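Student: The following comprises the amino acid sequence and a computationally predicted model.
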Amino acid sequence: MSQSSLIPASEFSTAPTMAFAGVRLGQLAASHAPDLAEVVAAGRLDEDWFATTPPAQQMEANIAQRLDSQAAGTMAPFAIIDTSAGKAVGATAYLNIDAANRRVEIGSTFLAVAAQGTGINPAAKYLLLRRAFEVLGCYSVAFCTHWHNEASRAAIARLGAKQDGVLRNHKYDPATGTLRDTVIFSILPHEWPAVRTQLEARLRRHGRLG
């Protein structure tokens, strides 16, 4: 019996502290709301019609919602901390957790505009993927995004994720009155070593690794 088969299902929804390349992920908490509200307001991150970033004034409620999902076992919400600044610069999560099938999705992510392109996002993805494959023993890690979010699709592809398909008319957005086509990507265990190597190479180019 493998070590991963002994991991209880409840472990999938925990959010332990992890650090790598100047980035720390840790349990999202209400105390992160001021930093994250500032991040969203400064970058106007909630204005893209195809994104699901919470408005600054709704940050406390959004964090509470994520924590409720964690209590239900369907999400593991993390704050993204820039260790050089010592503050939260974004948030991310494992969501749609399916512990029985050892599958998680990485998403509900937003990041400060000033932190984009600095290597913080690749470092955060590295930590989440390493835990998923090397600790939780996942069979698959998924990434989902809106068809019209071309930047997100490109970023997921740069990770080395493969596109599995498109769920057409997948979700209705009452705010815009539109239907979302959801693009689904995934990374499998045998692909993780190559993905890990290219993420480490990207972090070296950003000067985050020696």
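Tutor: Received, thanks. Numbers count the residues shown, from 1 in each chain.
Student: Going by C-alpha atoms from here, please, whenever you check contacts or count neighbours.
Tutor: Noted.
Student: can you give me the strands in the chain?
Tutor: Counting by DSSP state E, the chain has strands at residues 18-20, 23-27, 75-82, 87-98, 103-111, 140-146, 162-173, 178-187.
Student: got those strands as a markdown table, with distance to Gln198 and mean neighbour count columns?
Tutor: Shown next, in a markdown table, are these (distance: least, C-alpha to C-alpha, whole Å; neighbours: other C-alpha atoms under 10 Å):
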| stretch | distance to Gln198 | mean neighbour count |
| --- | --- | --- |
| strand 18-20 | 15 | 16 |
| strand 23-27 | 17 | 22 |
| strand 75-82 | 21 | 26 |
| strand 87-98 | 21 | 23 |
| strand 103-111 | 18 | 22 |
| strand 140-146 | 17 | 22 |
| strand 162-173 | 15 | 14 |
| strand 178-187 | 14 | 19 |
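Student: Figure out which of those is closest to Thr53.
Tutor: Thr53 lies closest to strand 103-111 among the strands of the chain, at 6.5 Å (C-alpha to C-alpha).
Student: for comparison:
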Amino acid sequence: MTWPAPVSLKGTHVHLVPLAITHSNDLSAAVGDLHQLWYTTVPSPENMRSEIERRLALQKDGQMTPFAICTPDGRAVGMTTYMNVDPINKRVEIGSTWISKDVQRSSLNSETKLLLLAHAFEVLDCIAVELRTHRLNAQSRRAIERLGAQLDGILRSHMVVANGTIRDTAVYSITAAEWPAIKAGLLGKIST
């Protein structure tokens, strides 16, 4: 059985639902030009279906739990996952996330993280949740730091990205002990 199991997580501003092929058209429209960013990996509109299939295959192998990030009316505006899952040590990474430019820096994004983190700590009983990004992705690093995640370190020359450059990966985490304060902060951001 896959851990974490596919689940729907619903908030006021966002619904996270198990990723499906049926999300392909919405996601192809939502991606805009994000796939052109050199420091991250976002599928292009023409590769959206194959990316969804890849994530679903990883889910089948127990390596990932993918979600479609949807507006309350059901329109998919991005994707996210629990990945690098470690059921023995009760750890997950929230990653492979992208959302449409029109909903970035909104309550939708904050609530997405709140729902994923609450599920990880309060339902899955995780001891820690990781978030990773390219060392040079300043926007993503600022967003992770605004959550209250702590920088664990930089994995130097960690991986080769699509354009052939070598990525240094900034690794952040939130521990179970830190979760109550981080949850309060996220709830404050969403209510304003």
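Tutor: Noted; the coordinates are in hand. Predicted model only: the values in this text are computed from it and were never measured.
Student: Mind putting the strands of structure 1 into TSV with distance to Ala42 of structure 1?
Tutor: Formatted as TSV, those follow (distance: least, C-alpha to C-alpha, whole Å):
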stretch	distance to Ala42 of structure 1
strand 18-20	26
strand 23-27	21
strand 75-82	17
strand 87-98	11
strand 103-111	11
strand 140-146	23
strand 162-173	25
strand 178-187	27
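Student: Tell me which of those sits nearest to Arg202 of structure 1.
Tutor: Across the strands of structure 1, closest to Arg202 of structure 1 is strand 18-20 (C-alpha to C-alpha), at 13.3 Å.
Student: average offset between that closest one and structure 2?
Tutor: Its matched residues in structure 2 lie on average 1.0 Å from strand 18-20 of structure 1 after superposition (mean C-alpha distance after the TM-score superposition for structure 1).
Student: what does that strand correspond to over in structure 2?
Tutor: Here strand 18-20 of structure 1 aligns to structure 2 at residues 9-11, judged by TM-score structural alignment.
Student: neighbouring contacts of the matching stretch?
Tutor: His15, Leu16, Val17, Glu111, Leu115, Leu116 (C-alpha atoms under 8 Å, 6 or more residues apart in numbering).
Student: my read: the third one touches Pro72, true?
Tutor: No - taking contacts as C-alpha atoms under 8 Å, Val17 of structure 2 lies outside contact range of Pro72: 10.9 Å.
Student: Tell me the counterpart of Ala194 of structure 1 in structure 2.
Tutor: Ala194 of structure 1 maps onto Ala181 in structure 2 when the alignment is built from TM-score structural alignment.
Student: residue in structure 1 matching Phe67 of structure 2?
Tutor: Aligning on TM-score structural alignment places Phe67 of structure 2 opposite Phe78 in structure 1.
Student: ugh, wrong one, Ser28 of structure 2
Tutor: Here Ser28 of structure 2 is matched to Ala37 in structure 1, going by TM-score structural alignment.
Student: ok, now Ser107 of structure 2?
Tutor: Aligned by TM-score structural alignment, Ser107 of structure 2 pairs with Gly119 of structure 1.
Student: Same check on Thr169 of structure 2?
Tutor: So Thr169 of structure 2 corresponds to Thr182, using TM-score structural alignment.
Student: wait, doesn't that match sit right on His170?
Tutor: Yes - at 6.1 Å, Thr182 of structure 1 and His170 qualify as touching, with contact defined as C-alpha under 8 Å.
Student: hang on, the earlier thing: what number of residues lie near the match of Ser28 of structure 2?
Tutor: Residues lying near Ala37 of structure 1 (other C-alpha atoms under 10 Å) number 19.
Student: what separates it from Asn121 of structure 1, distance-wise?
Tutor: Separation of Ala37 of structure 1 from Asn121 of structure 1 (C-alpha to C-alpha, to the nearest Å): 18 Å.
Student: Same check on Ser152 of structure 1?
Tutor: 12 Å.
Student: So for the two, which sits in the more crowded spot?
Tutor: Neighbour comparison, Ser152 of structure 1 and Asn121: the larger count goes to Asn121, with 21 against 16 (by other C-alpha under 10 Å).
Student: Tell me which residues touch the more buried one, please.
Tutor: Leu111.
Student: just to revisit the earlier point, ok, so what distance separates the match of Ser107 of structure 2 from Val166 of structure 1?
Tutor: Counting by C-alpha to C-alpha, the gap from Gly119 of structure 1 to Val166 of structure 1 is 28 Å.
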